[in-house]
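[1] Sharing a sequence plus its predicted fold:
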Amino acid sequence: MKFENEDVIDTIQLNMVLEKVKKYIDILDGREKEVIVGRFGLDLKKEKTQREIAKELGISRSYVSRIEKRALMKMFHEFYRAEKEKLKKTKRK
């Protein structure tokens, strides 16, 4: 049984994660953002399938898959670069 304060904590944690993710979503182009936000429900709506997104955007499911993969790689590389930079700064101190 979940209590109301647990829901509040869950919401706060979700918002903290979303803020971090949004930083990396900002490096994506418009279509990449649409695909990633839709696929992972980052707009706080339900997660969509590649097929649903393809239909909305008027493109093939396989093209959605390629966009998704490219976008996730961009986000990963930016995350890796940022973490590497943080590590350099902590070593300098």
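    The structure has been received and is ready for your questions. Not measured: the values here are computed from a predicted model.
[2] From now on I want contacts and neighbour counts done on CA atoms only, so please keep to that.
    OK.
[3] does the spatially most central residue of the chain belong to a helix or a strand, and which?
    What sits nearest the mean C-alpha location of the chain, by CA atoms, centre = their mean, is residue 21, with 5.1 Å. Assigned by DSSP states H and E, residue 21 belongs to helix 4-25.
[4] Going along the chain, name the helices of this structure.
    Here the chain has its helices, by DSSP state H, at 4-25, 30-40, 50-57, 61-92.
[5] any idea which of those is most buried?
    helix 30-40 (a mean of 18; mean count of other CA atoms under 10 Å).
[6] take the one below as the second:
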Amino acid sequence: MRIGNEILMSLRAEKKLAGEVSFSDPIGVDKDGNEISLVEVLGTDTEEVQRQVELALFGVQIREAMDRALSCRERTVIELRYGLIGGQIMPQREIAKLLGISRSYVSRMEKKALAKLAKEFET
């Protein structure tokens, strides 16, 4: 049994390094010796898992684009406005109060930042 565990650990390590894993690939065995897939571990259907993974990857792409294209203040406005920090969407009026600037300036920064992000995704 010890050799079996070592083989499984080796296979998992190889898959981890390979960078591409199918949701239906076996990742181990349960107490009865049956293979367990990633979908079973995540406990949901394949489409939902795929949607969650795609959403997470898109979030990473957005953050990378924000790092490349936006100033610190523009990034703060976008993060607060769209709930990227803490998940709570904040109105322009509250952002303005928090940053000590006018609501119209927050609006202009938001518009400019969104245009920059759109341009990032065009390339």
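    Done, it's in. What you see is a predicted model, and the numbers here were worked out from it, not measured in a lab.
[7] what sits up against the helix holding residue 21 of the first structure?
    Residues from elsewhere that reach helix 4-25 of the first structure, judged by CA atoms under 8 Å, 6 or more residues apart in numbering: 33, 42, 75, 78-79.
[8] how about 7 Å then?
    33, 75, 78 (CA atoms under 7 Å, 6 or more residues apart in numbering).
[9] cool, and stretch 97-117 of the second structure?
    65-66, 69-70, 74, 77-78, 92-93, 96.
[10] Aligned to residue 73 of the second structure, what sits in the first structure?
    Superposed on the first structure with TM-score structural alignment, residue 73 of the second structure falls opposite residue 31.
[11] show me the contacts for that match.
    Contacts of residue 31 of the first structure (CA under 7 Å, 6+ apart): none.
[12] go again using 10 Å as the cut-off
    Contacts here follow CA atoms under 10 Å, 6 or more residues apart in numbering; on that basis residue 31 of the first structure touches 37, 57, 64, 67-68, 71.
[13] how far away is it from residue 5 of the first structure?
    37 Å (CA to CA, to the nearest Å).
[14] Equivalent analysis for residue 43 of the first structure, please.
    On the measure of CA to CA, residue 43 of the first structure and residue 5 of the first structure end up 23 Å apart.
[15] cool, and residue 65 of the first structure?
    Counting by CA to CA, the gap from residue 65 of the first structure to residue 5 of the first structure is 38 Å.
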